[in-house]
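*Asks:* Fold the following and give me the result.
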Amino acid sequence: MAPEHRSGPAVDTRSVLGKVAAVLYSFTADDHGVGLAELGRRTGLAKGTLHRVLSEMVEVRLLERTGNGYRLSGQVFQLGMRASVERGLLEIATPFLEDLYERTHELVHLGVLEGTEVVYVAKIGGHRQAVSPSRIGGRMPLHCTAIGKALLGSSPPELLARVVEAGLTRRTAHTITAPGLLRRQLERVSRSGVAFEVEESAAGIACVAAPVLDPADRPVAAISVTGPVTRFRPEDHAVVVKAAAAGIAGTLARRAALLQRD
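*Replies:* Okay, the predicted model is just below:
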């Protein structure tokens, strides 16, 4: 049977490595749990062979079992990060994120834009950190997160149009779902260089974020600080978040200039 779905290149499934690659490539960014039958349809592997491959991939932590099937593990994300373009960003950003945590003692995030979502590539927090739905390698909508709005506010208007077209999903009673209201908020983000969220992605948390811009003012990433609404005032941390984002941007630009000279 020929596979009907594949997110990566075609592979020869006659080898063990090919079978493993077929399974890995069969997952999409939106999958949270895929059943055996669906994986069989996507990979074209026989049920018995597929079940054996899946079991071995779970054993070596390339996959995780869920209530409704299988999903890629956090280990796969970590492996990808070692070879991805975000690796240089993470290496440069980490000292700034750690300094930001020491200054605020609140939850600190680094996120990058992918499609119409933010993908979290770093998360630093301590025992006082807020309970946040974010996780390393996880995704959140752009329109209801401070990092997402920081990225949106510094992106071309076409991105906002795509986000609105996809639908402004309501996650809490405070989520902005009116396109006009979101657009006006993003105009303020563009002018000030900082974005705010108060209980828009999850109840009980507030965030402040700033974009990390390249020399052409395009967003490379964004960073945020998150705390519980009971004691955290995001506006009080806007200056240090913006300064950390500028520090990351400056260091990235200097490294890029050095590489070009070499």
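*Asks:* C-alpha from now on. contacts and neighbour counts both.
*Replies:* Will do.
*Asks:* Name the residue closest to the centre of this protein, please.
*Replies:* Against the mean C-alpha coordinate of the chain, by CA atoms, centre = their mean, the closest residue is residue 119 at 0.7 Å.
*Asks:* ok now do that one, which residues does it touch?
*Replies:* Contacts for residue 119 (CA atoms under 8 Å, 6 or more residues apart in numbering) come out as 111, 112, 113, 136, 137, 138, 139, 140.
*Asks:* The residue nearest to the first one when sequence neighbours are not counted in helix, strand or coil?
*Replies:* Just to be clear, that refers to residue 111. Once flanking residues are discounted, residue 111 sits nearest to residue 120: 4.2 Å by CA to CA, 6 or more residues apart in numbering. Classification of residue 120 by DSSP: H, G, I helix; E, B strand; the rest coil places it in strand.
*Asks:* ok, residue 120 touching residue 141?
*Replies:* No - with contact defined as CA atoms under 8 Å, residue 120 does not reach residue 141; the gap is 11.3 Å.
*Asks:* more crowded one of the two?
*Replies:* Under the criterion of other CA atoms under 10 Å, the comparison of residue 120 against residue 141 puts residue 120 first, with 22 against 19.
*Asks:* what residues are up against that one?
*Replies:* 109, 110, 111, 112, 134, 135, 136, 137, 138, 139 are the contacts of residue 120 under CA under 8 Å, 6+ apart.
*Asks:* Let me see the ranges of the helices in the protein.
*Replies:* 16-26, 36-43, 47-59, 74-83, 86-104, 146-153, 157-166, 179-192, 238-261 (DSSP state H).
*Asks:* For the ones you listed, give me JSON lines that also has distance to residue 217.
*Replies:* Below are the helices of the chain laid out as JSON lines (distance: least, CA to CA, whole Å):
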{"stretch": "helix 16-26", "distance to residue 217": "34"}
{"stretch": "helix 36-43", "distance to residue 217": "40"}
{"stretch": "helix 47-59", "distance to residue 217": "42"}
{"stretch": "helix 74-83", "distance to residue 217": "24"}
{"stretch": "helix 86-104", "distance to residue 217": "16"}
{"stretch": "helix 146-153", "distance to residue 217": "11"}
{"stretch": "helix 157-166", "distance to residue 217": "14"}
{"stretch": "helix 179-192", "distance to residue 217": "11"}
{"stretch": "helix 238-261", "distance to residue 217": "10"}
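*Asks:* Here is the second sequence; please produce its structure so I can put it next to the first one:
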Amino acid sequence: MTDSDNPPVKAVQTSHRVLEAIVESGGVTLADLDDQLDHSRSSIHNHLSALTQLGYVIKDGQTYRTSLRFLEIGATARTHFDLYNVGRPHAENLSDATGLSASLLTFEREQLTCLYTASAMDVNGSPITTGDVLPLHCTAPGKAILAAHSAEEAAVLLSESERTPCTENTQSTEALRESLEDIRTQGWAVDREEWQTGIRCIATAVSDTDGNLHGALCVTGPTDSLSGKRFEQDVPGLLISSAQEIRSKLS
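*Replies:* Predicted structure coming up:
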């Protein structure tokens, strides 16, 4: 089947599959895509040519890879989020105050995506980086988002999301549902190495003064930096204070 045989919507879906294959592999040849996708070689080549002409794909020798056009699009897209525009300086101040990485995340298309991370100065890299999509069931910001919904809404989100255990500490579905009630009462959620071994996280949902949910604010760091009173009281207090400052400035 050639591109001329494809309805417009189906052609877009094919381009999407080609892009996904390139993203997942980091770079592929036409022969690789021919093996992976259920489309004719000529059809795949046509889509690669179109994506290359449009600037979404770069051809390097025989290998195709995604271009920085996506970075440009993503950077522009996040400026439309009030949580990013208002919250960025507060995340940076929170990171400075705690010595931990502080992240802003938004909930869109039933996915939890990181808009921005202020990394701690003395830490090499952060567990959460811009553009990361986090699971709801085993991360502190995911739990905070779930708890910001009603029990019924949270149950629907849990039934539709992937709940594969990430570590041996990942909560069971029943334990998670029970913990959501505690989160609603205390105002913040924690992740005790439930997502990544050796990493803990504390998060709270961020809404505006009208009660509209914008996303979550979280701090993340090694378990030895988040334990005892610091984990139970000090950092949560700073986190809630920062979230309240953001909330007061969100329209």
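*Asks:* that older thread, closest one to residue 33 of the first structure out of the contacts of residue 120 of the first structure, please.
*Replies:* Each of the contacts of residue 120 of the first structure was scored against residue 33 of the first structure by CA to CA, and residue 138 proved nearest at 14.0 Å.
*Asks:* Give the aligned equivalent of that closest one in the second structure.
*Replies:* Alignment of residue 138 of the first structure against the second structure is given by TM-score structural alignment, with residue 132 as its counterpart.
*Asks:* Need the counterpart of residue 244 of the first structure in the second structure.
*Replies:* With TM-score structural alignment as the criterion, residue 244 of the first structure matches residue 242.
*Asks:* isn't its match right next to residue 92, touching?
*Replies:* No - if you go by CA under 8 Å, residue 242 of the second structure and residue 92 don't touch, sitting 10.2 Å apart.
*Asks:* so how far is residue 39 of the second structure from the match of residue 244 of the first structure?
*Replies:* Plainly put, residue 242 of the second structure is 51 Å away from residue 39 of the second structure if you go by CA to CA, to the nearest Å.
*Asks:* For the equivalent of residue 149 of the second structure over in the first structure, grab the count of nearby residues.
*Replies:* The alignment partner of residue 149 of the second structure in the first structure, by TM-score structural alignment, is residue 155. Neighbours of residue 155 of the first structure under the rule other CA under 10 Å: 18.
*Asks:* likewise residue 101 of the second structure?
*Replies:* Neighbours of residue 101 of the second structure (other CA under 10 Å): 26.
*Asks:* what does it align to in the first structure?
*Replies:* Per TM-score structural alignment, the equivalent position to residue 101 of the second structure in the first structure is residue 107.
*Asks:* so who does its match touch?
*Replies:* Contacts of residue 107 of the first structure by CA under 8 Å, 6+ apart are 101, 123, 124, 125, 126, 129, 130, 225, 226, 227.
*Asks:* Pull up the gap between the closest residue to the first one other than its chain neighbours and residue 217 of the first structure, please.
*Replies:* This means residue 101 of the first structure. Nearest non-adjacent residue to residue 101 of the first structure, counting by CA to CA, 6+ apart: residue 108, 6.2 Å away. Distance, residue 108 of the first structure to residue 217 of the first structure, using CA to CA: 23 Å.
*Asks:* More neighbours: the two, which one.
*Replies:* Just comparing residue 108 of the first structure and residue 217: by other CA under 10 Å the higher neighbour count belongs to residue 108, 26 against 12.
*Asks:* In contact with that one: list those residues for me.
*Replies:* Contact analysis of residue 108 of the first structure by CA under 8 Å, 6+ apart lists 97, 100, 101, 123, 124, 125, 223, 224, 225, 226.
*Asks:* Of the residues you listed, which belong to strands?
*Replies:* 123, 124, 223, 224, 225, 226 (DSSP state E).
*Asks:* Give me the buried subset of the residues you listed.
*Replies:* The neighbour count (16 or more other CA atoms under 10 Å) marks 123, 124, 223, 224, 225, 226 as buried among those.
*Asks:* Just give the number of residues close to the residue nearest to residue 217 of the first structure when sequence neighbours are not counted.
*Replies:* Leaving aside its chain neighbours, residue 217 of the first structure sits nearest to residue 154 (7.4 Å; criterion: CA to CA, 6+ apart). For residue 154 of the first structure, the count of nearby residues is 24 (other CA under 10 Å).
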